[in-house]
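take a look and give me a structure for this.
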Amino acid sequence: MNRKTLALPALAGLLAPVLVACGASNGGSGGGGDIVVGTTDQFVATEDAPAPFDPAFAYDTGAWNVLRQTVQTLMHVPRGSGAPVPEAAEKCGFTDKVSQSYRCTLRDGLTFADGTPVTAKDVKFSIERVLDIKSDNGTAALLAGIDTIEPKGDKEVVFHLKTPDATFPYKLSTPVAGILSKAKYDGQKLRDGFAIDGSGPYTVRVDHDGDRVTRAVFTKNPKYKGDIKLRNEKVELRSFADADAMGKAFDADEIDVMARAMSPDQIKDLTDKPKESVKLTEVPGLEIRYLGFNTEHPSVKDKAVRQAMAAVVDRGQIAGKVYGSTAQPLYSLIPSSIAGHTNSFFNRYGEPNARQAAEILRKADVSTPVKLTLHYTTDHYGPGTAKEFEALRGQLNATRLFDVTVKGVEWSKFRPAQKRGDYAVYGLGWFPDFPDPDNYIAPFLDADNFLNTPYANNVVRAQLIPASRREADRTAAAGTFARMQDIVATDVPVLPLWQGKQYVAAQSDVSGVEWALNTSSDLQLWELGRGGA
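I've put the predicted structure just below:
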């Protein structure tokens, strides 16, 4: 059944207690006042996703980038990436040799923004809340390895895991593990609307137009105690419909920074014709793009169809012609810049080859042309997505083995439909929760995964993922990850396409831009300052 967006009057009533009306920003830009950052991320409350900023539901980069400013976690990934370090915690660590018991001690004097003390019981409440609610967005899967949580007094908490997991400190650094107050959040249901309360470096005021956020204004939290050092008093995050609208605001000095996501044309223009008043910064990125499959859908249920697509897709053409210098071909779920990567798809299928694809389909007795619709989202990954899917359609149809159409859908409708299994083939991007190869495998292949896919490989789930997590030395898990990548290339539940770079453009008087976006596309607004700040 198709579900519709909530009626605006009803939604306005729902959000009224926690939001203020849209209006002019109190912050300045273009050389003075508060720092204003532009984004093309869309934040929409719908019937399918009524709680876009609830840590028990939020599982996209845009929402996480709002939560990271406001909701504190026990650990966080430090400036420049690397292993997680304590944030709300004073210290954390495994208390055994097999990575199955993890203890954290909270900082002295830690409080929520309203002054209420943060205790170990709040940590237990917050994480058990995620597991109890178990939203269909896939968030609970990150914490599903927890067996029990044991508070020891007000300041200590011990996590007992079901199986060893050397990646657990990374998971505690994600907004899913954000520390919440029982006074503000129900333990058994999501908090509808856009309100956020926490103990993070900022408090936030969210402005909206009906069911859609227009801006979020972050103000320094005077009660914050943690590892993060703020270089500003206030930052505004302003949401734009697309990269062109964001670019016009930047050119008019209405915003100081263009973050996620600039278009390839904007990046090329600023690279080829640099402006003295603008700094374009390339930031290492770990984003990937891929096609996902509902492996129970009749059109792609036979893996021969998916294998044939893998044999003819020309990643180099897509990366070069659509995205230029901002993308490179990807032949595995794990990008080449992450330890454990192997070129599994290239090793199996080689260069694009229509004859090979035809032979795969012939041996499986699949009639051609195979009729498919490829779905993509029009407003979540930037303007290049439509061109990318036109290129994919052209490549597949040129073989005469496929009869492909493409259809664009806005993100607020696309994601619920994808999770329901409405689409046989769909395009998605992945920005890692943390920079470890596990986070390019488990969210796609483990139980209760992000894709809500019907595909299940018992060897991967029961043997290989647990085996990889037992290795505290992550390089020692390379062989296990290689096996999983080869299985993906054989069964093709997903088809990797390309991995991307990321760029930030800023007015010349803004400092800290090189630290404002890390490799996982985490927006770190506290790094931004004016002049030499």
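
please make it C-alpha for all contacts and neighbour counts, starting now.
Noted.

verify the stated contact: Val118 with Phe112.
Yes - Val118 is within contact range of Phe112, at 6.2 Å (criterion: C-alpha atoms under 8 Å).

mutual contacts of those two, please.
Contact criterion C-alpha atoms under 8 Å, 6 or more residues apart in numbering; residues shared by Val118 and Phe112: Ser181.

now do the contacts for the residue lying closest to Gly153 once chain neighbours are set aside.
Excluding its sequence neighbours, the residue lying closest to Gly153 (C-alpha to C-alpha, 6 or more residues apart in numbering) is Ala120, at 7.1 Å. Taking C-alpha under 8 Å, 6+ apart as the contact definition, Ala120 lies against 106, 151-157.

right, and the helix or strand after the helix or strand containing Leu372?
Take DSSP states H and E as the rule and Leu372 turns out to sit in strand 370-377. Under the assignment DSSP H and E, the closest C-terminal helix or strand after strand 370-377 is helix 384-398.

re earlier: okay, the contacts of Ala120 in JSON lines with distance to Gly198, neighbour count and secondary structure next?
Compiled in JSON lines, these are given as follows (distance: C-alpha to C-alpha, whole Å; neighbours: other C-alpha atoms under 10 Å; DSSP: H, G, I helix; E, B strand; the rest coil):
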{"residue": "Leu106", "distance to Gly198": "15", "neighbour count": "23", "secondary structure": "strand"}
{"residue": "Pro151", "distance to Gly198": "20", "neighbour count": "19", "secondary structure": "strand"}
{"residue": "Lys152", "distance to Gly198": "22", "neighbour count": "15", "secondary structure": "strand"}
{"residue": "Gly153", "distance to Gly198": "21", "neighbour count": "10", "secondary structure": "coil"}
{"residue": "Asp154", "distance to Gly198": "18", "neighbour count": "14", "secondary structure": "coil"}
{"residue": "Lys155", "distance to Gly198": "17", "neighbour count": "20", "secondary structure": "coil"}
{"residue": "Glu156", "distance to Gly198": "19", "neighbour count": "21", "secondary structure": "strand"}
{"residue": "Val157", "distance to Gly198": "18", "neighbour count": "24", "secondary structure": "strand"}
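
sequence B follows; please return its structure for comparison with A:
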Amino acid sequence: MTGGRRWGLPIVLVAVAALLAGCAAGPSLGSTGIVIGTALPVTALDPAADQGAGGELVAEQIYPHLLTTKPGGDELVPDIARSARFDAAGAYVVTLKKDLLFANGDVLDARDVVHSFRRQTAIAAKGGPAPLLAGIASITMRDARTVVFQLKKPGDQGFPAILASPAGAIVDEQTFPATRLATDREILSARPFAGPYVLQSLNPGELLTFRADPAYAGALGAPVSPDITLKLYSDADSLAADVADRAIDLAYGGLGPAQTGRLRDDRLDLISEPGGSLRYLVFDFAEMPYGTKHSNDPKRALAVRTALADLVDRQDLADRVDAGATSPLYGFTSDDLPGASPVLRSMFGDGRGGPDSAEAGRVLRAAGVDTPVSLTITVVPDDAATGTLAEYEALQSQLQVGGLFNIVLSKVSPAVLATGREKGDVAAYQGGWSPRGRDPETYRAPYLVDDAHLGSHYTNPVALGLLARPATESDPTKRAADLLLVQQQLATDLPVLPLVQHRQLAATASGVTGVVFDGSLTLRFGSLRMP
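From the prediction side, this is the model:
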């Protein structure tokens, strides 16, 4: 289809009626199609908002991107783009495919692309993905199908991955305001979707129904299953109980160690892959023992961090405590990312990934550190993003082996932890990172930019210089080498102590197949198949 853009008013009226009907009764779980359950919160449909993990799960199904990750892998491929490349000056030029449409009939062209990115940065919703777009200097429309991104670092090799992240969702200019978030009702009634699925109805707090979009022209292809229902759960136990009872076909999102063991006992099919989210112990270089607020002895402070690293048993945390819901983390990025390296495995403990209390004692004695060293770790019990209380109680026991440390766990609310970090009153705390992009720099930058994410008072000009080099390096071999140097510098300084990596986990019943975890870091509905 060619020609001008239109509003599609009759479709909007039909959609409003469908919305009201959905709110009144809601879809039946006995209907045809696959029923998925999730305990991930869906807080908003607007991709510029803080959607929560559940919102991003929904957005992956209904909004297109210029680029996406190839199904089943990490390779970036065009989604609704026909081509995407750096020009000679280092700008990123994207040309759209022909005849693109939203589900409501509006034409999808370069104006929508420019609008999508400009509104993200204009709204800058708290907790939203707008910070990922900080590297864009300007975005302009060359013609109806061509968009030019001028970058603050021309030739930034990490930028294509941003286009495939939640920050890169393309929305309908006719529906989404330029300076405020669209409401869920506005979005659902206008049907401004151009992903593999169209969101048909939303029963707030309970059910969302999806229908495959026959006009989708992106890289993910036509969905195998045309109808999907997503049921929202407030707790993981209820989700696990329903999939075990075959009340739903598949459970994804929010399943933890307690549910994992139970589902294995119920002989359900469990699919588990690295999930991208990391959990680690964060040190405040000012407040920690021998930190700059106290005796300001960097040598002894580093010895304390090193000895703690020698005592951690990550395999025990992953296998015994987390029941396979996590895997050991020996580096500073997700294991499945290009350039990931288990640098900590050989540098600490027994040199094979295990703990070594004798080595920890040697490090402390060599630095003249009196033992036991007292350290308070501030934790938020059962924070799904950064760890569980069980993990940190096990870690406390590990760190006290040999009597070298006296570890106290201070259990607080998220608000109290945030206040303590701002005031600089927290020596070490439970931390984590769930990146929204697949480029390795999205993992490493938070450790290195002082107070941008960790509030750790750590900075290292050498490491920052190393981090800047890979950004514009187009040679993959040289880029990988520079990224390894960054990780080695982080391992030497230990601003954080990596512990475990979250695993994406799905439990299937009713013979559902086609669960694929890939570089999208979420579940794509389109590959799911009923027997």
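
got a TM-score for the two of them?
The TM-score (TM-score structural alignment, normalised by the length of structure 2) is 0.79; 490 aligned residues with a C-alpha RMSD of 3.7 Å.

looking at structure 2, which of the contacts of Ala120 of structure 1 hold up?
Using both residues aligned by TM-score structural alignment, their matches' C-alpha atoms under 8 Å, structure 2 keeps these contacts from the contacts of Ala120 of structure 1: 106, 151, 153-157.

which single one of those is nearest to Ala308 of structure 1?
Val157 (50.5 Å; C-alpha to C-alpha).

show me what contacts the closest one?
Counting by C-alpha under 8 Å, 6+ apart, Val157 of structure 1 has contacts 103-105, 120, 123-124, 149-151.

aligned to it, what sits in structure 2?
Aligned counterpart of Val157 of structure 1 in structure 2: Val147 (TM-score structural alignment).

how much space separates its match from Glu75 of structure 2?
Using C-alpha to C-alpha, to the nearest Å, Val147 of structure 2 is found at 22 Å from Glu75 of structure 2.

what's the neighbour count on the nearest residue to Leu29 of structure 2 once chain neighbours are set aside?
Distances taken as C-alpha to C-alpha, 6+ apart place Val35 nearest to Leu29 of structure 2, at 7.0 Å, with adjacent residues excluded. Here the count is done by other C-alpha atoms under 10 Å, and Val35 of structure 2 has 23 residues near it.

same check, this time on Val369 of structure 2
By other C-alpha under 10 Å, neighbour count at Val369 of structure 2 equals 18.

hmm, it is touching Arg300, no?
Yes - contact criterion C-alpha under 8 Å: Val369 of structure 2 and Arg300 qualify, at 6.4 Å.

for the stretch 51-200 of structure 1, just list every one of the strands.
Secondary structure of the stretch 51-200 of structure 1 by DSSP state E, counting those that start in this stretch: the strands cover 75-76, 85-86, 89-94, 101-106, 146-152, 156-161.

check the stretch 251-400 of structure 2 too.
Under DSSP E, counting those that start in this stretch, the stretch 251-400 of structure 2 gives strands at 269-283, 326-328, 373-379.

likewise for the stretch 401-531 of structure 2?
So, for the stretch 401-531 of structure 2 - with DSSP E, counting those that start in this stretch - the strands run 405-411, 428-433, 496-508.

closest one of the kept ones among the contacts of Ala120 of structure 1 to Asn449 of structure 1?
Val157 (27.0 Å).

counterpart of Val235 of structure 1 in structure 2?
By TM-score structural alignment, Val235 of structure 1 lines up with Ile228.

now do Gly200 of structure 1
Gly200 of structure 1 maps onto Gly195 in structure 2, by TM-score structural alignment.

so its match touches Tyr216, yeah?
Yes - using C-alpha under 8 Å, Gly195 of structure 2 makes contact with Tyr216 at a distance of 6.0 Å.

neighbour count: these two, which is higher?
Gly195 (31 against 25).

mind checking how far that one is from Ala59 of structure 2?
Separation of Gly195 of structure 2 from Ala59 of structure 2 (C-alpha to C-alpha): 9 Å.

mind listing what's buried along the longest helix seen in structure 2?
Ranked by residue count, the top helix of structure 2 under DSSP state H comes out as helix 476-493. Residues of helix 476-493 of structure 2 classed as buried: 479-480, 482-484, 486-491, 493 (neighbour count, 16 or more other C-alpha atoms under 10 Å).

cool, stretch 207-225 of structure 1 as well?
207-208, 210-221, 223-225.

tally of neighbours for Leu337 of structure 2?
Burial measure for Leu337 of structure 2: 15 neighbouring residues, criterion other C-alpha under 10 Å.
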